[in-house]
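# heads up, no residue letters with this:
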């Protein structure tokens, strides 16, 4: 049974963890909405103002962001947001491919046909709309379907360490997409055709076909990013 002092300490730790999570989410959103740009140099004062954090909260956040490769703290120069360059793209997609292979193998064994049917229907609906009335709102929904498909596979592993590492790398992948490859009338049909091939291979319960289909998808996505 917790003493009063113990209960207070537990509450303080929980609150501190919540504050750290909120600070991390503010940084992530600033990356995604363009307030922080890849390669940009900023000061701690800039980040405090931009993210609405105290200097103490920022200093607690910086080691995590540096460890995850989302920024570099550079003496005499400030803080540099991670750059989008060829080595970063190759490394991010290599890590992603390893996670996705494990996820698709698990899906072959565990993901039920109802979930596969729902994903196929979502993909085909978006593809049909692209042919008839493409607009920005549709591509945003398409991106949600794209992310949802991969997140479904990753979550299905029920491996907390893999899910956490995938989440960090997905920030890099999102930045690459924002910088170089967004879904469009030219890109979406090809990407979704890859997804449908993966869904078909999972439904066949053939691990080799499923992994080959995922590998092709990862290679195509990487090449789209590298060619620009």
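Perfect, thanks for sending it. Fair warning: this is a prediction, and the values are worked out from it, not measured in the lab.
# From here on, just use CA atoms for contacts and neighbour counts.
Fine.
# spatially speaking, which residue is in the middle of the chain?
Against the mean C-alpha coordinate of the chain, by C-alpha atoms, centre = their mean, the closest residue is residue 170 at 2.3 Å.
# Work out for me the element that residue sits within.
Assigned by DSSP states H and E, residue 170 belongs to helix 160-179.
# Same question for residue 134.
Judged by DSSP H and E, residue 134 forms part of no helix or strand.
# for this protein, what spans make up the helices?
4-32, 44-51, 55-67, 86-110, 113-132, 136-155, 160-179, 188-203, 207-226 (DSSP state H).
# mind listing what the spatially closest residue to residue 162 that is not a sequence neighbour touches?
In this structure, residue 162 finds its nearest non-sequential neighbour in residue 99, 7.1 Å apart by C-alpha to C-alpha, 6 or more residues apart in numbering. For residue 99, the contact set (C-alpha atoms under 8 Å, 6 or more residues apart in numbering) comprises 154, 162, 166.
# Please tell me how far the first one sits from residue 60.
Put plainly, it is residue 154. Going from residue 154 to residue 60 by C-alpha to C-alpha, to the nearest Å gives 29 Å.
# if we can go back for a sec, just the buried positions in the helix holding residue 170, please.
163, 166, 169, 170, 171, 172, 173, 174, 175, 176 (16 or more other C-alpha atoms under 10 Å).
# Give me the spatial nearest neighbour of the last one, chain neighbours excluded.
Right, the one you point to is residue 176. residue 84 (6.6 Å).
# Can you tell me how far residue 54 is from residue 119?
Applying C-alpha to C-alpha to residue 54 and residue 119 gives a distance of 43 Å.
# ok, second structure coming up, stack it against the first:
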């Protein structure tokens, strides 16, 4: 597992070893460095990260509870593969959670939030047609939605959303590589417009449609190419 310079620093931070290992493994799963089906050896991970097996074991246990890895008796630990039915379920939960968040957020978004959202979308527009830009678009996509969700004022709601977002994001990355980003980007602009008009019903309609479209197209892509998640490009 290749680590970025920032990730290498995590091991020496005040975070507990378990939390540092958890963040590193989760990030590697989400961005595709550890693809679905990849076997995870506790000894190898511990040696690579320079930690004992205990924090690795604890991190893997947490990842299992969140659905990122699967533990098989006598076979070890693998990065979880999501079936189409599971993706439909997760997006259904996301729709419920993010519709609630957006409904609460519209009134709480400050002019500075809206200005930041508009600036983010402007930058994303320049990356829509250029997948060579790596993870820049996906990072900005996460930041855009996070501004809205955090404006809901409910930290536990945001935490739940982030958990479900992280688990499907590795598939969304692959899906966007097949489908393109134009439709999603157009829906982002619609969401911003609804927020600027302080129209919670319209904003909820957009986020519901945005997530439903993504889920439907992702399931169709997986049905057409079951090994699609394996082809997520490794960031340069």
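Sure thing, it's come through. Every value quoted in this text rests on a predicted model; they were computed, and no experiment measured them.
# rewinding a little: quick check: angle from the helix holding residue 170 of the first structure to helix 136-155?
160 degrees (axes from the mean of the first three to the mean of the last three C-alpha atoms, to 10 degrees).
# Check which helices and strands helix 160-179 of the first structure is in contact with.
Helix 160-179 of the first structure sits against helix 4-32, helix 86-110, helix 136-155, with contacts defined as 3 or more C-alpha pairs under 8 Å, 6 or more residues apart in numbering; DSSP states H and E.
# one more time with 7 Å, if that's ok
The helices and strands touching helix 160-179 of the first structure, judged by 3 or more C-alpha pairs under 7 Å, 6 or more residues apart in numbering; DSSP states H and E, are helix 86-110.
# buried set for the helix it packs on?
88-89, 92-93, 96-97, 99-101, 103-108.
# which residues in the second structure does that helix align to?
The counterpart of helix 86-110 of the first structure in the second structure, using TM-score structural alignment, spans residues 84-108.
# mean per-residue distance, that stretch to the first structure?
Compared with the first structure after the fit, stretch 84-108 of the second structure shows a mean deviation of 1.5 Å (mean C-alpha distance after the TM-score superposition for the first structure).
# quick one: that stretch to chain centroid distance?
13 Å (C-alpha atoms, centre = their mean, to the nearest Å).
# Of residue 154 and residue 60 of the first structure, which one has the most company?
residue 154 (25 against 12; other C-alpha atoms under 10 Å).
# residue contacts, the more buried one?
With contact set as C-alpha atoms under 7 Å, 6 or more residues apart in numbering, residue 154 of the first structure has these partners: 103, 163.
# Tell me which residue of the second structure lines up with it.
So, by TM-score structural alignment, residue 154 of the first structure is matched to residue 149.
# quick one: residue 86 of the second structure and residue 219 of the second structure, what's the gap?
Distance of residue 86 of the second structure to residue 219 of the second structure, given as C-alpha to C-alpha: 10 Å.
# swap in residue 81 of the second structure?
Taken as C-alpha to C-alpha, the span from residue 81 of the second structure to residue 219 of the second structure is 13 Å.
# what touches both of these two?
Counting by C-alpha under 7 Å, 6+ apart, nothing touches both residue 81 of the second structure and residue 219.
# now for residue 63 of the first structure: what does it line up with in the second structure?
By TM-score structural alignment, residue 63 of the first structure lines up with residue 61.
# what's the closest non-adjacent residue to residue 53 of the first structure?
With C-alpha to C-alpha, 6+ apart as the criterion, residue 53 of the first structure has its nearest non-adjacent residue at 7.1 Å, and that residue is residue 23.
# Against residue 75 of the second structure, how distant is the counterpart of that neighbour in the second structure?
Under the alignment (TM-score structural alignment), residue 23 of the first structure pairs with residue 21 of the second structure. Counting by C-alpha to C-alpha, the gap from residue 21 of the second structure to residue 75 of the second structure is 22 Å.
# The two - which one has more neighbours?
Counted by other C-alpha under 10 Å, residue 21 of the second structure and residue 75 do not tie: residue 21 has more neighbours, with 25 against 8.
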